[in-house]
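J.: Turn this into a structure:
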Amino acid sequence: MSELPPGTAPIKAEYLLSTQPRPAPDDDAAEGSTSHVTNDERGDSRDARSTGPQRRKFSKEERKNRTGANKGRRFQKIRDEVELCWKIAKGNSCEFGSECRNTHDVAAYLAAKPRDIHFPSAQDIIEDPPFVKPFPEDETMADADSPSLDRSTTCPVFETMGACNTGLKCRFLGAHSTKNEDGSWAVTVNEEKQALTAVTERELNFIDGDTLKKIRSKKYPHPITDAYLKYLQDEEKKPQSKPKENANQAVFDAADFEQQENGSIPNLVVSAVPSESVNAPEDGPSQVDTPDVPMRAVEKKRLNWKGLTYLAPLTTVGNLPFRRLCVDYGADITCGEMGLANSFLSGSKEEWSLIRRHPSEKIFGMQIAGSKPSFLVPAAEILGREYASGLDFVDINCGCPIDLVYKTGSGSALLDAAGRLGKIVVGMNKALGEVPVIVKLRTGVKDGRNNAHKLMPRLACEWNASALTLHGRTRQQRYSRLADWDYIKQCVQAVRAREEEENLTPVPIFGGGDCFSAQDYWEKTEHSGVDGIMIGRGALIKPWVFTEVKERREWDISARERLELARKYAEYGLNHFGSDTPGVNTTRRYLCEALSFQYRYIPIGLLETLPPRINDRPPAFKGRNELETLLASGNSQDWVKISEMFLGPAPEGWTFIPKHKSNSYGTEESQG
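T.: You can find the predicted model right below:
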């Protein structure tokens, strides 16, 4: 292996097709943007993602072409050629009648509808081409009245839930439809299965339209927020009695905030408005309870997370189907995608959908980003009122490095605004009631200016954060260097020393960065003293990393098992996004997003040394069989072919462009 450049994955010679490593995928692009600082601005003309002394110098144009984000990505919503009214599709009547913009002619819709898709079972997956057992083309299985229906298919949603919520628009309609004697069509319902799965499969954390309307129109009450913001304004007006150097720090703590006996902040003693009062008639009687004693930090739900596995919140790719998949493979704690406080307060339906939770997610939280108490505290108050039983924690994002977030003062910008951060944490703690507040950080904003070791003790001991997670890189580093686990250890020690000094119960602290194997996990945990490790990129590349961690082994997963994982993702996607035409292709898009990371996995049976390292770049290689070779393809057209095994042929003209430019080699020109 001496001929391979440093930083190259040690693949056994018999599987090598080349000795030159592939271009490194730009994980900065996967976070939503290219690096905020170019190599030239750092005074470094080298490719920041190359490793070792043999790094070749690239021109500025080469670096731009090799890495970065495909910012022109557009994913058009594919619809049926003939649009059937949703109410008619579900067997209901439409109040708009002939004025409805969609057709009510079921026969015409079924005549134009594409033929049903076959969804394979796990037993249909094989390791030889075509990798999924073909379904026999038996014309007798087609419905005589509607050739688009295929009675041999199965609907994943119907099989799971006992009813399909897309009705006649389902692309697996032959599995659950009947034609009545009067010529009308009906959708089958398995009431027994529907009842059995109501608790185990039905998604949670929905928000109703009336509540969204109140949020949008600024009529949703925020009594706790109003009192807290008034308190902050009054504090700002008071003469500064503190030393000048503390002027930009939070000069209060949660205990002061909650005291009533001194009478200094009487307006803060306000109970939460019951959720039913939010939608009460505006001219109706007030349903606000009399003031209660406010909750103290010690009354928050205690987070006992030591020894648990944690899937990091991941933008775009960390959706509900992917989280379900990780739970199947051993993830104990899951967190939704980052939402923006401003978007929550504007009543964005898409933003509120990020809080959707599957019952299998036993410990679930949501992540929110914002720059000021006036944004984050009212959003937290709505969350605490609407989802008191549906959220186990709320995570404040103080680590997001992308320009879009940072330039607004959110994300990692809060690392340099301790006073503002303290006010946010205290206010959100108050507004969320029993729901704990946790904080995710990076080590600092700029290289050489780490400050997490100063912030974390204050977050845990002064501002009552219930847990802390620390990614071992600065904002400036992004993914260009290895995570600093020695510094993570220093931060853990700083928090534990402060807790011991003040006789406080220790809060969970999770580290993060470059964890890619069971050996990585347990060595880093022991070395740093963290309670666990939050896994992000490692889970994207191999979701079964949680199984490896729990079983303390490296899993040489077979190609067939990996394709079964893709089948399961497709099934979960259809259950979440829907089994109609738009739902199928949304599922296809996110399955391809997942494959744009999973292709980077190098089967450990092909490696000469273990454990595998996340930053090692593989040369071109072949797998132990054709399926393993296909799953290692970096060609995005191959990911679309894999999606077609489970979701049927992609619509004409549909292409997938990944976030990482280096992932779509040979296809960018054809995709436009």
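
J.: drop to CA atoms for contacts and neighbour counts, all remaining ones
T.: Will do.

J.: Give me the buried positions along the helix or strand encompassing Asp210.
T.: For Asp210, the host element (DSSP states H and E) is helix 209-216. Neighbour-count burial for helix 209-216 flags 211-216 (criterion: 16 or more other CA atoms under 10 Å).

J.: and if you look at stretch 441-452?
T.: In stretch 441-452, counting by 16+ other CA under 10 Å, buried: 441-445, 450-452.

J.: on that earlier part again, return the closest of the buried residues of helix 209-216 with respect to Leu468.
T.: Minimum distance to Leu468 across those is 29.9 Å, recorded for Ile215 (CA to CA).

J.: Run through the residues that contact that closest one.
T.: Applying CA atoms under 8 Å, 6 or more residues apart in numbering, we find Ile215 in contact with 345-347.

J.: Mind doing that once more with 10 Å?
T.: Listed by CA atoms under 10 Å, 6 or more residues apart in numbering, the contact set of Ile215 reads 209, 221, 278, 344-348, 379, 382.

J.: for comparison, sequence B:
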Amino acid sequence: MTSTTTLEATGAPTDGTGASAQATPFLPPLRIGQHTVPSPVVLAPMAGVTNTAFRKLCREHGPGGLYVAEMVTSRAIVERNEQALRIVTFEDGESPRSAQVYGVDPATVGAAVEIIAGEGRADHVDLNFGCPVPKVTRKGGGAVLPWKRELFTRIVDAAVEAGARHDVPVTIKMRKGIDDEHLTYLEAGLIAEQAGVAAVALHARTAAEYYSGTADWSAIRQLKETVTSIPVLGNGDIWSAEDALEMVRQTGCDGVVVGRGCQGRPWLFADLMAAFNGSDERVTPGLGYVAETIYRHGELMAEFFQDEDKGTRDLRKHMAWYLKGYAVGGDARRALAMVSSLAELRTHLDALDHDQPYPGKDAEGQRGRQGSPKKPHVPDGWLSSRELSDEHRAKLLEAELSVSGG
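T.: Okay, the predicted model is just below:
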């Protein structure tokens, strides 16, 4: 493996003078149980994206946030699946170590949190109730599960109790509900607060909206007005530091959760942390800086997979996100999307126009999954009652993916 290239976010180009006049922080540090997160910024877990390599890259740009690992299923943890256990294995420099668990059975979720907390694998566990993927929701899992209030309550209670035995706080991340006629987020927030969760995060869309349209930040404000004793975090349509500041102004939320907005832009965390510390300094990278970031990402991926070929192949999906808005021809884009070694990656990156300046808004905005609104996939009869039938209980056993996903 070639030598490591270290990128310092503070040395990146900025717009304006680059001055960083400090002001009173817009938000105080985020408290998650006994853990203090200096900057109220959270990296959302994203399957196939937020592995150790990407988390480390984001942390290098913004060292004060909370960086959550890819979602892992409770069943896979309990069965001690090798891949699942690797997902909840963290590097020494990660603190707090944050894992996200998905599950549909209270006993299994509780057992999974017991393993993670009891074996000292993580300092914080988040529960996923926000996945809108049809293969999960059609079996009653993810964003449609809180509709069954008793099941939701039992899952949260089991996780919180298991975490508390080892002083590991539990949080939840959820959506508004199934669709506009079946909203659950206010009730779920109150249930979670009463159960003793350390914070709640809301992706301000329903399962039916998937990732389409515009996030309803007014729902975050309503949740913040309803859940008053623990932090409420907002998620949805944060593409820039200015978006994050505006979300806080509109909703009063205690922190922000960033997902698709940081894909191909790990330096967004430097922007967010500067903004929440009253600075107008922003990272506005030219193509040369982007190229070096891509190469650093490739190095970290090769190290994570312990296989240069596998690491660089996995990096391919990030290329379009990194190059969004830059004048890079089709041949160069195709070549970068086919790399299988660090040497090959270096050659193609060196061929780019490193003097090309930051393209402004063209490099920002929508990226990653989007799609269009769709009728939510739920089990037959799921919406007819808030209680869980025996038939649906059996269906839920099929809802967990083998290891990760969503």
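
J.: returning to that earlier point: can you list the buried residues of helix 209-216 of the first structure in CSV and add distance to Ala29 of the first structure?
T.: Output for those, formatted as CSV (distance: CA to CA, whole Å):
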residue, distance to Ala29 of the first structure
Thr211, 35
Leu212, 32
Lys213, 35
Lys214, 36
Ile215, 33
Arg216, 32
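
J.: Apart from its neighbours in sequence, what residue is nearest the residue positioned nearest the centre of the second structure?
T.: For the second structure, the residue nearest the mean C-alpha position is Ala44 (1.2 Å; CA atoms, centre = their mean). Once flanking residues are discounted, Ala44 of the second structure sits nearest to Gly259: 4.9 Å by CA to CA, 6 or more residues apart in numbering.

J.: The residue mapped onto that neighbour from the first structure: neighbour count?
T.: Alignment note (TM-score structural alignment): Gly259 of the second structure maps to Gly536 of the first structure. Look at Gly536 of the first structure: counted by other CA atoms under 10 Å, it has 20 neighbours.

J.: Would you check how far apart Gly536 of the first structure and Val549 of the first structure are?
T.: Gly536 of the first structure sits 14 Å away from Val549 of the first structure, going by CA to CA, to the nearest Å.

J.: Next, show the common contact partners of these two.
T.: Joint contacts of Gly536 of the first structure and Val549 (CA under 10 Å, 6+ apart) are Phe516.

J.: Would you map the strands across the second structure?
T.: Taking DSSP state E as the criterion, the second structure carries its strands at 30-32, 35-37, 41-43, 66-73, 98-102, 124-129, 170-175, 200-203, 232-235, 255-258.

J.: quick one: the last one to the first structure mean distance?
T.: In this case it means strand 255-258 of the second structure. Superposed on the first structure, strand 255-258 of the second structure shows a mean distance of 0.6 Å to its aligned residues (mean CA distance after the TM-score superposition for the first structure).

J.: Now compare the buried residues of stretch 441-452 of the first structure and name the two farthest from each other.
T.: Most distant of these, by CA to CA, are Leu441 and Asn450, 11.1 Å apart.

J.: hey, what's in contact with both of these two?
T.: Contacts common to Leu441 of the first structure and Asn450, judged by CA under 10 Å, 6+ apart, are 415, 473-474.

J.: Just give the number of residues close to the residue in the second structure that Tyr599 of the first structure lines up against.
T.: Using TM-score structural alignment as the criterion, Tyr599 of the first structure maps onto Leu323 of the second structure. Applying other CA under 10 Å, we find 18 residues neighbouring Leu323 of the second structure.

J.: Look up how far Gly252 of the second structure lies from Leu323 of the second structure.
T.: Leu323 of the second structure sits 34 Å away from Gly252 of the second structure, going by CA to CA.

J.: Kindly report the same for Leu7 of the second structure.
T.: As judged by CA to CA, Leu7 of the second structure and Gly252 of the second structure stand 33 Å apart.

J.: Comparing those two, which residue is more hemmed in?
T.: Comparing Leu7 of the second structure with Gly252 by other CA under 10 Å, the one with more neighbours is Gly252, at 19 against 15.

J.: Now the corresponding residue of the first structure for Glu79 of the second structure. Nearest residue, chain neighbours left out?
T.: Counting by TM-score structural alignment, Glu79 of the second structure lines up with Ser346 in the first structure. In this structure, Ser346 of the first structure finds its nearest non-sequential neighbour in Arg216, 5.0 Å apart by CA to CA, 6+ apart.
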